[in-house]
Structure formats: structure tokens, C-alpha cells
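Student: Okay, structure incoming, though there's no sequence with it:
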């Protein structure tokens, strides 16, 4: 049994992580701003993580074996966490994202199409941190999500006071009504209606992970492994937007209709005109075995369809 703090953990794979930690017999505390209550038996701390003084006061003398940070988006938040949790935990696991590899948001080494970026493509120990940018402004943060994650990783990687690890998640799907991003629903609803899906003429593939598998990876990173630094989490198998649409089409019984857009133009989610995937080889070398996207995607599509109301078609 370990004492584990989950920062966030109120919805989607974070909520599932909390449930699995509790089921595994760990002593779990959830810290958030009140967006959702944890299961019975889980301690709940209502704290604004951006308020360092309030955070210290609320934590009191608590210490943890592991902190899992689901909602660290900026280097400013990371710096507060690094200061407050130094000496309070032996391990700090941050949930990060495939977005750190997006070449549209930073000058990164080229990854050949059809290949996945390894973790060293973005090295937190070497990434430049700029604390004086307007990270507190919602509009700025929304437009700099990937850079905020890169810099948050960098701050925590250099902090000392605990072992730092981060799980860089692929695009997350599954969960039906719980899949709050609405990206899979975008495809199920448009294809079921017979409406056009905007795609690039030659879309490049990416990687995905089921929400339950991501919860399992985070559980492993928190309690089943002692690795440090970043690790990529994605199911096996590259898919492009047409592969995704074909799976939806098979479920709804009608062919997708496409509207082509030029390179660089906005398109539907998961239509990429740039190499935008990552490799899970490091996680495998550490002992984690992933599912295949092709095996779980039809079920995720079925969940999305079941979660949507009946939609009249254009026929």
C-alpha cells in the first residue's frame, strides 16, 4: 500500500485512475478545485494549485509516496509544485501529451512519415523555460498548450527533491459520454448524417490510446515502475484520418464523404499534414505491453454512437 496524491482526477481517465488506485489497495487523496468528488473512501482536498500559500496550508504535514499530476499546464504551475512537493514525495508523475511533438508548435528534429518520435526528440532537461510569458492568461495558454506542457516538464525534470517521470499520452479515445473532447463524436455524427469530413489531400498517420489503457499506464508509472523522465504511451498501430473514418463508416453502414483542404488549412480532428506520431519503444523496453488500436477502436466507435442521440440523415 502506498500513499498517493492525484492532482485533478475528477473526470475521464483521471477518474478511472483514482478508481484503479483505490481498488489496488492504495491510500488515495484527490486534490482539485471542486470540479468533481472522488469515490467514497478517497480523501478530497479542495485547493487551487496556483495558490502556493493555500496549497502549503491545505497539505499541512501530509507526505506521499507518489504524486500524479493530471493538470499541470504551465511552467509556473510546475514551479509551485516543485517547491511545495520537494521533500513531500519520493516520486512525481506528470501526465503530458503527444502535442509536445507537434512540429507546428516548435522547431523540432524531423521525424520521417510513418515513424514515431522517440522521447529524446523533446528533452525536458534541455528545453528552454520562460517563466515571464503570460501563462496566467487563458487565451495565451489555449494557444500555447504544447509549449506550456514542454516547459512544465522541463521545470519538474530539473527540480530535484523527487524522482520525476512523465507519461506523454497519445490522442485519447473511448468512454462514450465520458469522452469530453468530442473528437470521436465529430466523426460518428458527421458520417452518420452523411455530412462531409474535412481532410487533407494526403493526411499523415498518428497514434491513439484508449482511455482505460491510459489509466493503466499511469497506474504502472505511479506504482509499478521506477523509470525517470518521459515515456510515450500509445497503442500499437499508426492510423490516419481515413482509417479512423473507415472504422466509423463500417459501424454506421455508410461511406464517408470527404471535403479536401489544402496543406496548412484547418481540417477535422486527426487530419494531419505534418508528421505527428510517437514511438512507444521505451515503455515496451521497461516492460509495458500495449494493445493494438485496431482491436479497441470499433468498440470505442460503438460507445460514441450509443452516447449520441438519434440523428436524422441527409438522405
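Tutor: Thanks, I have the structure now. Note that the structure is predicted; figures quoted are calculated from it, not measured.
Student: When you work out contacts or count neighbours from here on, use the C-alpha atoms and nothing else.
Tutor: OK.
Student: helices or strands up against the biggest strand by length in the chain?
Tutor: The longest strand of the chain (DSSP state E) is strand 89-97. Judged by 3 or more C-alpha pairs under 8 Å, 6 or more residues apart in numbering; DSSP states H and E, strand 89-97 is in contact with strand 64-69, helix 145-157, strand 163-169.
Student: Take this one as well and set it beside the first:
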């Protein structure tokens, strides 16, 4: 197939390009040219937020468009308008944040959605992440009503992660000493490796799948205990000691779940919405999730290859907690 990837240089976009190339597809990318282009890729330059940003696409045709856009909806709307006569189908890498939060335990693709406007952001107003993604979905549905695919991702981990969640835990544990480990240890987690997301998406395109699919592992693919103990094992940290702490005590101490303690959310409605969803549809459609040990080991290898410091996305908060706050919390609870 002839595949156009809008973006294609960072994290999920990079995984999509690499997977498509490995499957023998003809790949073209359109981006601002801020990163080195992949080998064997036709690289076009254009800033989708600018009036002439899509001009490089004129006069060409593709079988499918893969779009990872995460900001204002109008940008996807303009892309859809520019491509609906020159592409057969459109795949949008969306998010489970398009559902009204918190979603109920066991929710699936039928959960209530947030409002979305395909023109959101054109006037310069700030648009919440979930609403921006939903507005983009609507634009895709309108432009490709019979041939669209929404890949609604949950937590995404793996090599090249530019949010910094797993890299923060790996660097923290490698530093060693007493590590604040928010419990309970058997807390189920739900995520997807970016490479598994990409493999399923390219396969879904090849098979002509359409409609929305929640893209995340089964609940309990790993647990908080296995996740952090694997980080200890993979980094080879000689003196890292996981100090498992009661979740209520962690929250009452002012630590922000998800952001200051990445991946973790204490038991309750918010945890159910993010880590207890029903993903039977995508699993039945062939999603295969590699073991957590492989995701963590490969992320650590990549992190070491770049010197340990990740170039984080500027639109997301820096994850993690400082050592002084961590030590102050753990000291009174020392055994």
C-alpha cells in the first residue's frame, strides 16, 4: 500500500513508520522537518497549522492516511478536506480521553463521549485534550464516513516515549536508595507498547477494519508491583529498595497520581476509568501485547543509548517527584 503518515518522527508516529516499512509498504511522511527522516521514506515538509502547510501533498494519491495529531481539531479538519479525494481511508490515532471521565469499570467503545467540534482551536481558544481529539474524530468521520479507523489509545509506553513516564521510573530506580512505591502491589495496570499499537494498526489497515477500537491491553496485563520490580531488575540497581506505601497516605501527603507518580492511580473511580476497561474488541481483532519485561528492558536500552535524558514533549508536564519530598515522606515511615 501507499501510506501517508502525517508526522512520523516521534514515538507513536515513528513506530507506525517503522512497522509499515517492515511490512513492505511505500511510506510518505509530512512534517515540519525538525527531525531526521527515516531511510526508505519519501519525506515531505509542511506545517499543518499554516495556510500553505499541506501544499506538498497536492497531485498525489495514497491508499491510507495515518494521523497522530494531538492538538487543535481544525488542523485535522483541514487535512481531511485536503485528502478526501486523494486517499481511500483515514486512520486517526485518538485517545480514550474522548470518553466522559471517569468511565465506568468495564467500559468499552460504547461509553459516553465528550463533546467535540471539528473547528475547535481555529479561533485561538485553548481546547481540552479529550475534546480536541473528539473534534478531530468527527472531522475524520465526516470526510471518510465509510472508511475511517479510530485507534483510541490508553496509556502508551515503550522506547522513544517522549512523555517521560516509564523513563522517569527507570532513572529514579537506577539512582537507588529508598524508592516511594505507591501501592497496592497487586493494583492492575492497563497500557499498550507503542510498537504493538503500530503492529495492530498496520494490520488493521491491511484487513480493512473500520470504526473505533480502544487500543490498550487487557486490565491486569501487569500490576504496579510487577511493573516497578521489573524496573529494578532491568536497571540492575544494586541498592534500590521499593518502599511500598498505602495509597491513601500517598495521596494525603499531596503526591499527584499519574503526573508526580507516573502510571499510578490509586484504587477508585479514576483508576477504574484508566486501568479497568473492557478491551475485548481490539483483542478479538488481533492485538497482541508483548510482556511488560520486554517493554521495560527495551525502553531502558533506548534510554541508555541517548544518555538517559529524554527530550520531552513541550505540551505535557514533566513527570516525577523531587528527592527531598520523597525522602521526607519515607523517613517517618522507616521501619
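Tutor: The structure has been received and is ready for your questions. Small disclaimer: the values here were computed from a predicted structure and weren't measured.
Student: that older thread, can you redo the helices and strands packed on strand 89-97 of structure 1 as JSON lines with mean neighbour count?
Tutor: Formatted as JSON lines, these follow (neighbours: other C-alpha atoms under 10 Å):
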{"stretch": "strand 64-69", "mean neighbour count": "22"}
{"stretch": "helix 145-157", "mean neighbour count": "24"}
{"stretch": "strand 163-169", "mean neighbour count": "23"}
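Student: Which residue numbers in structure 2 does the longest strand of structure 1 align to?
Tutor: Counting by TM-score structural alignment, strand 89-97 of structure 1 falls onto residues 87-95 of structure 2.
Student: All the strands of the stretch 151-300 of structure 2, in order from the start?
Tutor: For the stretch 151-300 of structure 2, the strands defined by DSSP state E, counting those that start in this stretch occupy 156-157, 177-182, 188-189, 192-193, 211-215, 222-223, 240-245, 257-258, 261-262.
Student: from what I can see residue 141 of structure 1 touches residue 149, true?
Tutor: No: assessed by C-alpha atoms under 8 Å, residue 141 of structure 1 is found out of contact with residue 149, at 10.1 Å.
Student: shared neighbours of these two, which are they?
Tutor: Residues touching both residue 141 of structure 1 and residue 149 (C-alpha atoms under 8 Å, 6 or more residues apart in numbering): there are none.
Student: what's in contact with stretch 217-235 of structure 2?
Tutor: Contacts for stretch 217-235 of structure 2 (C-alpha under 8 Å, 6+ apart): 169-170, 173-174, 181, 183-192, 240, 242, 264, 275-280, 283, 289, 292-293, 296-297, 300.
Student: Okay, angle between the longest strand of structure 1 and strand 64-69 too, please.
Tutor: Angle, strand 89-97 of structure 1 to strand 64-69, by axes from the mean of the first three to the mean of the last three C-alpha atoms, to 10 degrees: 20 degrees.
Student: Please compute how far strand 89-97 of structure 1 lies from its chain's middle.
Tutor: On the basis of C-alpha atoms, centre = their mean, to the nearest Å, strand 89-97 of structure 1 sits 13 Å off its chain's mean C-alpha point.
Student: next one: the helix or strand that that strand is followed by to chain centre, how far?
Tutor: Next along the chain after strand 89-97 of structure 1, taking DSSP states H and E as the criterion, comes helix 138-143. Distance, stretch centre to chain centre, for helix 138-143 of structure 1: 18 Å (C-alpha atoms, centre = their mean).
Student: contacting residues around helix 138-143 of structure 1?
Tutor: 134, 135, 148.
Student: Pipe the helices and strands packed on strand 89-97 of structure 1 into TSV and attach distance to residue 18 of structure 1 per row.
Tutor: Formatted as TSV, these follow (distance: least, C-alpha to C-alpha, whole Å):
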stretch	distance to residue 18 of structure 1
strand 64-69	10
helix 145-157	22
strand 163-169	16
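Student: To residue 180 of structure 1, which of those lies closest?
Tutor: Across these, residue 180 of structure 1 has its closest neighbour in strand 163-169 (15.9 Å, C-alpha to C-alpha).
Student: got the contact list for that closest one?
Tutor: 90-98, 153, 156-157, 209, 214, 217-218, 221, 227-234.
Student: Can you say which of the contacts of stretch 217-235 of structure 2 are buried?
Tutor: For those, a burial check counting by 16 or more other C-alpha atoms under 10 Å picks out 169-170, 173-174, 181, 183-185, 187-192, 240, 242, 264, 275-280, 283, 289, 292-293, 296-297, 300.
Student: Residue 93 of structure 2 reaches residue 68, doesn't it?
Tutor: Yes: counting by C-alpha under 8 Å, residue 68 is a contact partner of residue 93 of structure 2 at 4.9 Å.
Student: Could you dump the strands of the stretch 151-300 of structure 2 into CSV and include distance to residue 56 of structure 2?
Tutor: Formatted as CSV, the strands of the stretch 151-300 of structure 2 follow (distance: least, C-alpha to C-alpha, whole Å):
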stretch, distance to residue 56 of structure 2
strand 156-157, 31
strand 177-182, 49
strand 188-189, 42
strand 192-193, 32
strand 211-215, 29
strand 222-223, 44
strand 240-245, 51
strand 257-258, 39
strand 261-262, 39
